[in-house]
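> Model the following, please.
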Amino acid sequence: MRTSQSSSRFRRIPAALAVGATAAVMLAATATPALAVGPVAIDDSTGFTGGGDVINVTSSAQFGTGTNGVTFSSGATCPATYTTSGTNLVAASVVHTDASNLVVTVPATVVAPVAYKVCVYLGTTVASSALVNSPNTAPVYTVSPAAPVLSTTGGITGGGNSITATLTNFLTVPTAPAAVFSVAACPTTYGTPTSNLAATVTKTSVTVGTLTVPAGVVMPNTYNVCIYTGNTAAATLIADSSADYTPTPPTAVLSPTSGLTGGGNSITVTSTSNYLNGVSSPGVAFSVATCPSTFTASPANLVGTATRLSDTVASVVVPAGVVSASPGPAYNVCVYNGSDDGVSTLVGTSAAAYTATVPTVALSTNVGVTATSTPITVSSTNNFLNGVSAAAATLSAPACTSTYSIAAPGTYAATTTKIANNKAVVTVPTSVVSASPGPAYNVCIYSSNSGPLIASSGNVKYSVGSAITIGVVSPAGGPALGGNKISIAGTGLPTTPGSISATIGGYPLVVTPVSATEFTAIVPAHEASGPLPIKVVTPSGTFYSSGTYTYSNGVVIAPNTTSNTAAPIYVDVQGVGFAGINFTTTTGTTSTDTNGHVYLVSGAYDPTDTAGKKATPPIAECTNVLVINDTELICTVDAGDSLSTAGAAVTTPVPDGTYTMTVVSDGRMDVQTGGANADVTFTKTVVSSGSTFTVADY
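Next up, the predicted model:
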C-alpha cells in the first residue's frame, strides 16, 4: 500500500504533444476510418482514492489521430460506445501523444477499494464514439484507500484530543465521512465498529479532515486510522493511516518530588487528565528507566502502594528500594490500571523524576585523637534506622559511596550499635590516622555491610590529630577591660592558622599559633572573675589548661587629676559590666541608695557598717553618670564639693591628695563584698595603680 502520492507519477507533457493535441482537434471534424479493436496496456495499475494519478495508456497504433475519450468503469465490461453515465467515470484529462500512446489523468471520483477497467474510445461523442480496446480484456486500474498524513501521530491514552488527516483530494465523497480506530487491519467497509473506537470526521476541505480521538484508544496499542465514505455499514474504506497512531500515558505532577532514601513517605501523583477514570485499585512502580507499558512486580522493593483519591489524583507510598546514590538516581513514577504482573497497562507517568535524599546526622563530637578508639553518637530528627537491624558505618575521606564499601583508600570500617530508630553509636577505630593538615572524614551509615547508604554527616567532617597537653598561662591575670596578650604553653600543638580555637569563661580569645609548644592569645573583656582555665579546641579534641587566668576589677580613667578650686571636669572611665548597673541617682545627694555610683575613695572602699558609718567611705562622688556602652561611661568630678562620712553632700572642698576611683552597683552601707554573706548583686571595681585620681593645685 502506498503511503503518499508520488509526484514522480505526474508526467510533464511536452510542448510537441500540445501541438499534437491541437492537430487532433482540427482532425476531429474529419471522419476517420474505424480502427481495429485490440489490446491496450497501462504503465501503472494502482492508485489512491481521490485520483490525480497520471498513467500512460499504450496500444498498437489503435488511437488514431484525433481526440480520444477515456473512462474508468466499475462495470463488468467496457461499454461499446463512449458514455459518461452510471459506473463510467470520465478521465480528468487525456493527451493524445500519437496513435500508440495517451497520457491520462485519473479522475478525482475514483474510490477504494474498486478495480476500474480503463476504456479508450475513438472520440468523445456520447453513444457514438467507438471503443478502441477489447471490452473484455481492458486493463484494470485498482484504487486503494488513501494513506493520509496524521498530525499528530500520538496523544494521551483515553483520547479526547484532536488530530488531522491530510492528503490531496481524498475526501471527495459527498456525504459526511466517518472514522474508526482499529488495532487490526482496516475493514473494507464501515460495518459495526466498537462505539468507543468510532469517530466523526469534520471536512475542512477535500484534502483535510479533523478527527476527535475516541475514549477507547488506550495504551499499549498502536492504531490504524480508518476513514470511510460514511457511517453506514456498507460505507467503503477511503483512507488508511497504516498503524500511525500511538496513545501515550498522560504526565503527572509529583508532590513532593523527593524524599528520604529508603522510602516510607507518601507523595501525590496528579494529572490534568482523568488518568484514573475507571481504575479502582491502581498499581505503581518506580523505575530508573522509561516506564514499562505493563505493570512489573519485580523487583518488589520498587513497587509502591497506590490509593486512588480521584480520577486525577493518587496517593503513593514510596517503596523501600528507592534509595539515593552519588550521583543520585532519578526515578520515574509509573501508574497502572491495576497490579497484575505483565498485564495491567500504563495509564500515567511522572512529569518530573523522583529523587531520594540521604538524611544528615549530627555528631556528638567531630574531633578525636590519632590511634584512639573513640565512640561518637550519630543522631537525626529522621528515623533513618527504621527497619534496620544490622547497620554498618564507615569513616571515609572520599565521598560516601551509594552502597557499603571500604575498598577506597582512606576508608575505614567502624563498629555501629543501634540505640533507637534515629540514633546510633559509631566507634571510630584506632586505625583512623591524621596527616598535616589532617584529613576530614565523612561519617557514612548503611543499612548493612552490603546495603545502601541511609545517612551521612553531610557537611560536617570528623577529624583526628595527635594528643596534646595545655599547660600554664602567662601572665596569670589582667584587668577586666582585657585587650592584653597572654601566652599558653603546651605540647603537640598544631601550628596551622585556624587549627586552634580557645575561650575563657565562655568568651573567645584571638589565637595565634606559635609553635608545637606555645600559642598566644588576646584576652577579651570580661567581668571580674577567676581563676579561670583556658578551654582549647584542636582537631585532636577539647582540652583545658592546667594553669588559670584571673580578671581583676580594674578601671582606666582620663583625665586623672583636678584642683579643688577648678571648675568641674568630665572623666572618661573604661572597664567592664557598666551596662548592667543602674546609675539614675548620681546627683551627689543620694550617694548611699541602692543604685550604682562612681566614688572617689581614700584607699580601698569598704562599706562595712562601723558605728553607723562605712568603714572606708567615699570622699566624693563623680556625678551625672552617662553609660556609653558596657565598657565605657563618663561622669563629672567637682572637687569643690565632697561627701560627709554619712554620705551626705557638703560644700567642703575635697582635700588635696591621691584617691582611687571605684565603681559600685549598690551604694548602701554594709553591703557585703565577700565571704559567706556576700551580696551576689554587688559589684565593686577597684582601680589599678595606673588609675589613681589626684586632687591638687598645679
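
> okay, CA-based contacts and neighbour counts for the rest of this
OK.

> Pull the contacting residues for residue 626.
583, 633, 634, 635 (C-alpha atoms under 8 Å, 6 or more residues apart in numbering).

> I'd like the structure of this one too, to check against the first:
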Amino acid sequence: MTSVVLTTAAVVAVAEPAWADPLPLTLNVSVGPSGARGTLVGTVAATSAPFPVGTTPTVQFQYIGGNNTACSATARPVTQIAISGITTTAGALTVDPATVRRIGTNKIAFDLPTSAYPATDSNGDPSTVNYDGLVLLGDQSVAKWSVCVYDTDSTVASTLLAAGTYTLAQKPVITSIVPAASAAGGGQSITVNGTGLGSATTTTTASIDGVPLTNLQVAANGSSFTAVTGPHAAGTNLDLVVTAPGGKVSSLDPDNNGLPEDNDNSTADTPIPFSYSNGITISPNTSALGTTVDVDIVGAGFSQLSFDPNGDPYDANAHVFLVNGKYDAATNRGVAECGAVSVVNDTELICTLDLSLYALDPATSLPASPNGPIAEGAYILTIVANGGPGVGVGAAPTMVSSSATFTVASY
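The predicted model follows:
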C-alpha cells in the first residue's frame, strides 16, 4: 500500500482547475479517525452510471486546504504532506487499488487508507512517536478530505467521475470522570471530560466494562458528555470506553497514546478507573409496625446467588436480612429475614418481609426473647452471599448500602 510521508519540507502548490460537474458521491460513513481500518461505500444517483461493467475506478483522498478546495480534474500524484503553521497545503493519497470494488454502475466500495493523512500535533507539526518499533500518531487535527473517483489513475488523462468528502476527526481523549463510581444498581449520572468526544450532530457511545451508558448527551464543542450508568456487579479498576467519530479511548489509557502509564511523563497518562460499589435500592423503604410487606430490590449480580429455600438464617445459601446497623456474621445478623425470595433477573429481586412477629436475636439468629413484632426504627436491608456463621466465608455481606435503609414506623 502506498504510504504518506509526513515532512515539514515545503511543497510548491500548483493550482489545478476543478472538474466542472463531478457527480455527488454519498459515503456510508463521512467522518472517522486517521489511519482507521474499514470499508467505505460510495453511491451516486441511481439515474447515473459512472462505473460501467469491466472498469475499476481509481479512488483518491485529496486534502481540502490552501489552494485545494475540490477534487482536481485528473488524478493527482501522491504527494508529501507539507505543514505550514497548522495548514496542510498539499497532499493526495491513493486508495489501494486491490480494495476498490465495483458494486454496480452507480456504487463502489473501497478500504480506508491506513496511512496517516495527516496527523499533526498542537503546534501543527507532524507528530509521531516511536515505541518498540510502532509508529503512533500524535494529537490529531480535524480536517476535511475530498474523496475523488477517477476512471483511471493517469495524472494527465483521467476523468473525474464522482466526488464526496470525508472528515478526519480528532482522536478522543479523557481527562476526568465525575464521579468515577456508581452503585451496583446503576442510575448514577456522570460527566466525562476530555477532547474529541463528538458533538451534538455525531454519534458517540460509551460503556463501562461492557455495560452501555444511557442518555448520553455530548456538549457542542466535544469537550464533555453526560450519561447514566447501567447496573453492574461490584468491582474496581473498570475501564470506561468511549467510541467517538475519531476512534475509541479507554479511561485506563486516557490520553489515548497506547503507551504504558507515565511512559511519556504526561500526567494525562495516569489511568482513570471506574468502580461499582455494593449498593442496592429498595421499594418501599418503610412499613407500618406489625405488617407484612413485599420489597422490590434493585442492584446487580443477583443471578449468581442461590437463596435459602428453607428459612434457616444460618443456611450457607444467600439471605436478605433486616439489620440494625452494620451486618456481622458472628454478632449482628439481623432482626428479621426477608423470605420467599424471587430473583426477577440479574438486577432485581422481590422478597417478603414479615414485621408482625418472631423477631430474631441478631447475635444468635434465634427467635428473640421476649418475642414480638419488629421494633420501630431504621434498619438496613442487607444481602449476604453466605448466611453461615463465623468470620470465614460469608462473613462479609455481598451488598450493603446506606441508601437501602428500611424504616419500621408506628403509622
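
> sorry, back to before: over in the second structure, see which of the contacts of residue 626 of the first structure survive.
Contacts conserved in the second structure for the contacts of residue 626 of the first structure, using both residues aligned by TM-score structural alignment, their matches' C-alpha atoms under 8 Å: 633, 634, 635.

> before we move on, back to that, biggest separation within the contacts of residue 626 of the first structure, which pair?
583 and 634 (11.2 Å; C-alpha to C-alpha).

> shared neighbours, the two?
Joint contacts of residue 583 of the first structure and residue 634 (C-alpha under 8 Å, 6+ apart) are 625, 626.

> burial count for the aligned partner of residue 316 of the second structure in the first structure?
Aligning on TM-score structural alignment places residue 316 of the second structure opposite residue 594 in the first structure. Neighbours of residue 594 of the first structure under the rule other C-alpha atoms under 10 Å: 18.

> Pretty sure residue 594 of the first structure sits in a helix.
No - Residue 594 of the first structure is assigned coil when assessed by DSSP: H, G, I helix; E, B strand; the rest coil, not a helix.

> Now for it: which residues touch it?
Contacts of residue 594 of the first structure by C-alpha under 8 Å, 6+ apart are 665, 666, 667, 668.

> so which of those residues comes closest to residue 237 of the first structure?
Of the contacts of residue 594 of the first structure, the one sitting nearest to residue 237 of the first structure (C-alpha to C-alpha) turns out to be residue 665, at 107.3 Å.

> Quick check: that closest one vs residue 528 of the first structure, distance?
As for residue 665 of the first structure, its distance to residue 528 of the first structure is 13 Å (criterion: C-alpha to C-alpha, to the nearest Å).

> Quick check, residue 629 of the first structure in contact with residue 578.
Yes - because the distance of 7.0 Å satisfies C-alpha atoms under 8 Å, residue 629 of the first structure is recorded as touching residue 578.

> Which pair of the contacts of residue 594 of the first structure spans the longest distance?
Checking the contacts of residue 594 of the first structure with C-alpha to C-alpha, the most distant pair is 665 and 668, at 9.5 Å.

> Show me the helices in the first structure, by range?
15-28 (DSSP state H).

> show me what contacts the counterpart of residue 187 of the second structure in the first structure?
Counting by TM-score structural alignment, residue 187 of the second structure corresponds to residue 483 in the first structure. By C-alpha under 8 Å, 6+ apart, the contact set of residue 483 of the first structure is 522, 523, 524, 525.

> Neighbour-wise, which one of those leads?
Neighbour tally across the contacts of residue 483 of the first structure (other C-alpha under 10 Å): the maximum, 25 neighbours, falls on residue 523.

> So that residue is in contact with residue 510, correct?
Yes - counting by C-alpha under 8 Å, residue 510 is a contact partner of residue 523 of the first structure at 7.2 Å.

> With adjacent residues omitted, what lies nearest to residue 346 of the first structure?
Ranked by C-alpha to C-alpha, 6 or more residues apart in numbering and with sequence neighbours excluded, the top spatial neighbour of residue 346 of the first structure is residue 336, at 4.3 Å.
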